[in-house]
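A.B. asks: predicted model follows, preceded by the sequence.
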Amino acid sequence: MAHTTSDDRQDSWQEALHRKISRRLLPLLLICYMFAALDRVNLGFAKLQMSQDIGISEAVYGLGAGIFFLGYVLFEIPSNLMLTRIGTRKTIMRIMILWGLTSAGMMFVQDVTSFLVLRFLLGVFEAGFAPGIIFYLGYWYPAARLAAPTALFMLAGPISSVLGGPVSTWIMTYLDGAWSLAGWQWMFVLEGLPTVLLGFVVWRTLADSPVQARWLSDAEKAQVTRDVDAGRNPQGKHEFRQVLRDRRVYGLALSYFFLIGGMYAVIFWLPTILADNGIKSITAVGLYSALPYAASIVVMIVLSRRSDRRGERRLHSAVPAIVAAVAMAVAAFTTDNLPIALTAIVISTACSWGSYAVFWSMPSSHLSGTAAAGGIALINSIGLVGGFISPMLFGWLKEATGGTLVGLLVLVGMLLASGIGIAATRIPAASADGVHH
């Protein structure tokens, strides 16, 4: 008969504690991030109507898609450093209310100038949201357990794309002309205003840290603190100025630059790519656009759990990025064959999202203290420059060449560079006992 040891009981109690934390935090954070991701997805569908209504070219649309990230980058590090001073709850509430109002305000776009200004302001107001939450999760989970909850939070991206495509195109189709508003105007209003309400929900329900969580006992609070402290990298940086001299941080940032560049060009241009390949119905475009992101959900869950179980991050992020590059190359040369091209895009998108999910457990385990907030924001800021450049470059190349081949090949290069960069940047991984190897 097997005997239950005190260590077994402790492990069981810790597992139950982490499940309790996940049930309390992750559903709300997931829903909040779904609306943030929806702000990026829905622009691609809005383009199918608004480009004619307000007269924007392919290049201008690409600039508008990318300029969001310029605003985000400029204000991201200040936002995250402020989070450590005023707390997560106030920071996330402020971000969500301002971006929700701005997103809904996209209904008032009338010309190129108003389009670009509102897209830039949307990035300014949303700055710091995702990296702030990634930093926040580090308060609750030790480094060895961080990939799975981070991936669950990141699932918001593909989930919002699975739901956002059909919902956005339904709104655009069936509300077009109601109360003298175009379908794309209704879409921005109905998908923007719920974010404002969620901002107040965050204010009422989110705890700034485990110590302030009323739903944890004193013993549970102490255990969370011990687990997180034990999982910290003892060589992690504790001051932001030290982060600025850390070559590993820049290695991760450059890799993230290429990964985000490859991902976001697809996010913004997939509806156009599908429409150019013979899918003329807006509703059908929305349904087909959901397929890559449905596959992404599965890949993200499998990869993140396997990464936590093996205690390995680098290859679990690098290999999927390289596979994504190969699949994108197939898509680039088979645009005249929709089944093959769409299958390749599905594989590429799923693998790039899988790489993205595991990636964020690397800087979270390497950095500690207030430097983690600034370091995560620095990596994200440099990376999101790729989100600014790639959609704009793709639009310019599409307009200049009359097709998508050259633009897709650029994405192949970016995804390949990301995989190589991640593989070359060695970050110590924490094992379940909190020791870095």
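C.D. replies: Nice, thanks for sending it over. Residues are numbered from 1 along each chain as shown.
A.B. asks: please make it C-alpha for all contacts and neighbour counts, starting now.
C.D. replies: Fine.
A.B. asks: now do the same contact list for residue 76.
C.D. replies: Listed by C-alpha atoms under 8 Å, 6 or more residues apart in numbering, the contact partners of residue 76 are 124, 127-128, 377-378, 381.
A.B. asks: and with 10 Å instead?
C.D. replies: If you count contacts by C-alpha atoms under 10 Å, 6 or more residues apart in numbering, residue 76 has them with 69-70, 82, 123-132, 374, 376-378, 380-381.
A.B. asks: quick check: it vs residue 130, distance?
C.D. replies: Look at residue 76 and residue 130: by C-alpha to C-alpha, to the nearest Å, they are 10 Å apart.
A.B. asks: and residue 12, how many neighbours does it have?
C.D. replies: 11 (other C-alpha atoms under 10 Å).
A.B. asks: quick revisit: any common contacting residues for residue 76 and residue 130?
C.D. replies: 376-377, 380.
A.B. asks: comparison target below:
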Amino acid sequence: MSSQSPRVRATQDRTLGAVVRKVTWRLIPILLLMYILAFLDRSNLGFAKEAFQADTGISNAAYALGAGIFFLGYAAVEVPSNIIMRKVGAKIWMARIMVTWGIVSTLMVFAHNEWIFYLLRVLLGVAEAGFFPGVILFLTYWIPLNYRARVNGLFYFGAPLAFIFGGPLSGALLDMHGLFGLTGWQLMFSVTGVITVIVGIIAFFYLDDGPHKAKWLSTGERDALLAELAIEDSAKEDHSPKGSIRALTNPKVLYFAAIYFTIQMSVYGITFYLPSQIAALVGTDVGLEVGLLTAVPWGFALIATFVLSRLADSSGQRRLIATCALAAAGLGIVLSSVFDNPILGLAALSLGAAGFISVQPVFWTLPTSFMLGAAAASGIALINAIGSLGGFVAPVAKTWAEGAFGPDAGLILLAIIAFVGAAMIWASTLISPLIKATDGRDATGAFAAIKEK
């Protein structure tokens, strides 16, 4: 590959780019819709917080525990779920995940006391476990590293879009208190749960397990894509952990799991409380108005994710861009604790949301650049599982810091953790030769050169 003329390589790049665009337009819409529902089903609890607690009498401490306990069930099943998906195929397993979590989400209408609340949150985590790492693994079957940040970025639109459209939807459903004899929060959980079940059924008939089964690709398109992915996989053979079990104790995998833990601490420490923060800034209750205002930070997150993920691919500077994005998230979190002015406060929250959303699609290009096969299945799942525990720790840590040191201490703690994560991303070339080899370079050329040596 490295001995090819620039003209031949440019022609191949154009052909491959066209194939990747075709794959992207085929897969991303359904995966994006699935992620929107996943994010909404796990985080719409933040919109229901005040109404849910007022109706059930659940305390702030119980709410914080229930918000976070989701991630215990989620983390416990991540690795086996991804290993099963690799064996049975993506279409069957992702459809199963969606249908079961949609059913559990609907059952939240019966969460009238803290014990049922805890149980359903754990079951929701178990049901949804494996979806996100499954998609990250699934995309490595289709998308070469040179294009992966931008495609990951399109998938990550799900989180901002869940709040841009889900925020007003959740707020409107809360305002429909009493319809069909249900409270607003019961309507919210039941509607989103039923939609999730329907989309899960559609996914089963729409997805293909890999390029080799994609009848909508021509033979030439399929061969070009598989050849590019084969170059990448060949270079990984000497650098990837060997097998699913060894990946679980591999120091490089654990290092990236620690980074993802810091990212998720910043994400969920804010996400669960964002509606309440905005309501406090504008001096109103959580409802349609606050739901509309919560769309603003996520709009900025969409823009940042679109721009930075493409910049990461075009420049090859994935490590630098991920570092800066997570540092920006930390800065936004700090500033949100400082400003009382609604406009400045909303701007700070927008910076934080833009940072911690845009860092993630670029971050995932780093561990997936050296893991292969069964090790990729278990390694990606472990990184996501350990990272997701940040969602359990974050609300508890935030509440503890505020009680111990004052009302702003929780956000400051989360900001410090984000800055630590940014420093760890910057240092990642020290622990992976493939990350160092591809940093700031054309990934295919770097992989080919590694294999020739």
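C.D. replies: Arrived safely. A quick note: this is a predicted structure, and the numbers were derived from the prediction, not measured.
A.B. asks: care to give me the TM-score?
C.D. replies: Here the TM-score for the pair of chains, by TM-score structural alignment, normalised by the length of the first structure, is 0.95; 431 aligned residues with a C-alpha RMSD of 1.8 Å.
A.B. asks: that older thread, tell me which of the shared contacts of residue 76 and residue 130 of the first structure is nearest to residue 190 of the first structure?
C.D. replies: residue 380 (28.6 Å; C-alpha to C-alpha).
A.B. asks: ok, that closest one touching residue 75?
C.D. replies: No: with contact defined as C-alpha atoms under 10 Å, residue 380 of the first structure does not count as touching residue 75 (11.4 Å).
A.B. asks: what touches both of the two?
C.D. replies: Jointly contacting residue 380 of the first structure and residue 75 under the rule C-alpha under 10 Å, 6+ apart are residue 128.
A.B. asks: the more surrounded of those two?
C.D. replies: Using other C-alpha under 10 Å as the criterion, residue 380 of the first structure and residue 75 rank with residue 380 on top: 25 against 18.
A.B. asks: tell me which of the shared contacts of residue 76 and residue 130 of the first structure fall in helices.
C.D. replies: 376-377, 380 (DSSP state H).
A.B. asks: and the aligned partner of residue 113 of the second structure in the first structure, what does it touch?
C.D. replies: Applying TM-score structural alignment, one finds that residue 113 of the second structure aligns to residue 111 in the first structure. The contact partners of residue 111 of the first structure, taken as C-alpha under 10 Å, 6+ apart, are 50-51, 53-56.
A.B. asks: so how do I select the buried members of these in ChimeraX?
C.D. replies: In ChimeraX, this line selects whichever of the contacts of residue 111 of the first structure come out buried by 16 or more other C-alpha atoms under 10 Å:
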select :50,51,56
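A.B. asks: what does residue 320 of the second structure align to in the first structure?
C.D. replies: Match for residue 320 of the second structure (TM-score structural alignment): residue 315.
A.B. asks: that match contacts residue 355, correct?
C.D. replies: Yes: Residue 315 of the first structure is in contact with residue 355 according to C-alpha under 10 Å; the separation is 9.1 Å.
A.B. asks: what touches both of those two?
C.D. replies: Residues touching both residue 315 of the first structure and residue 355 (C-alpha under 10 Å, 6+ apart) are 321, 419, 422.
A.B. asks: spatially nearest residue to residue 58 of the second structure, not counting backbone neighbours?
C.D. replies: Spatial nearest neighbour of residue 58 of the second structure, excluding adjacent residues (C-alpha to C-alpha, 6 or more residues apart in numbering): residue 114 at 6.2 Å.
A.B. asks: from residue 62 of the second structure, how far off is that neighbour?
C.D. replies: From residue 114 of the second structure across to residue 62 of the second structure, the span is 7 Å (C-alpha to C-alpha).
A.B. asks: so where do the helices sit in the stretch 151-300 of the first structure?
C.D. replies: With DSSP state H, counting those that start in this stretch as the criterion, the stretch 151-300 of the first structure has helices at 156-174, 183-205, 218-230, 240-243, 247-276, 282-310.
A.B. asks: of those helices, which approaches residue 119 of the first structure most closely?
C.D. replies: Across these, residue 119 of the first structure has its closest neighbour in helix 183-205 (12.2 Å, C-alpha to C-alpha).
A.B. asks: give me the mean distance between that closest one and the second structure.
C.D. replies: Compared with the second structure after the fit, helix 183-205 of the first structure shows a mean deviation of 0.9 Å (mean C-alpha distance after the TM-score superposition for the first structure).
A.B. asks: onto which residues of the second structure does that helix map?
C.D. replies: Going by TM-score structural alignment: helix 183-205 of the first structure matches residues 184-206.
A.B. asks: list the buried residues for the matching stretch?
C.D. replies: Per 16+ other C-alpha under 10 Å, stretch 184-206 of the second structure contains these buried residues: 184-197, 199-201, 203-204.
A.B. asks: centre of the chain to it, how far?
C.D. replies: 19 Å (C-alpha atoms, centre = their mean, to the nearest Å).
A.B. asks: residue in the first structure matching residue 385 of the second structure?
C.D. replies: Residue 385 of the second structure maps onto residue 381 in the first structure, by TM-score structural alignment.
A.B. asks: please disregard the earlier target; I meant residue 26 of the second structure.
C.D. replies: Residue 26 of the second structure maps onto residue 24 in the first structure, by TM-score structural alignment.
A.B. asks: for that match, grab the count of nearby residues.
C.D. replies: Neighbourhood size, residue 24 of the first structure [other C-alpha under 10 Å]: 14.
A.B. asks: so what's the residue nearest to residue 58 of the second structure up against?
C.D. replies: Shown in contact with residue 114 of the second structure (C-alpha under 10 Å, 6+ apart): 53, 56-59, 62-63, 65-66, 120.
A.B. asks: wait, which of the residues you listed is closest to residue 101 of the second structure?
C.D. replies: residue 120 (10.2 Å).
A.B. asks: distance of that closest one from residue 191 of the second structure?
C.D. replies: According to C-alpha to C-alpha, residue 120 of the second structure and residue 191 of the second structure sit 16 Å apart.
A.B. asks: before we move on, what about residue 92 of the second structure?
C.D. replies: Using C-alpha to C-alpha, residue 92 of the second structure is found at 24 Å from residue 191 of the second structure.
A.B. asks: show me where the stretch 351-453 of the second structure has its strands.
C.D. replies: Remark: no strands are assigned in the stretch 351-453 of the second structure by DSSP state E, counting those that start in this stretch.
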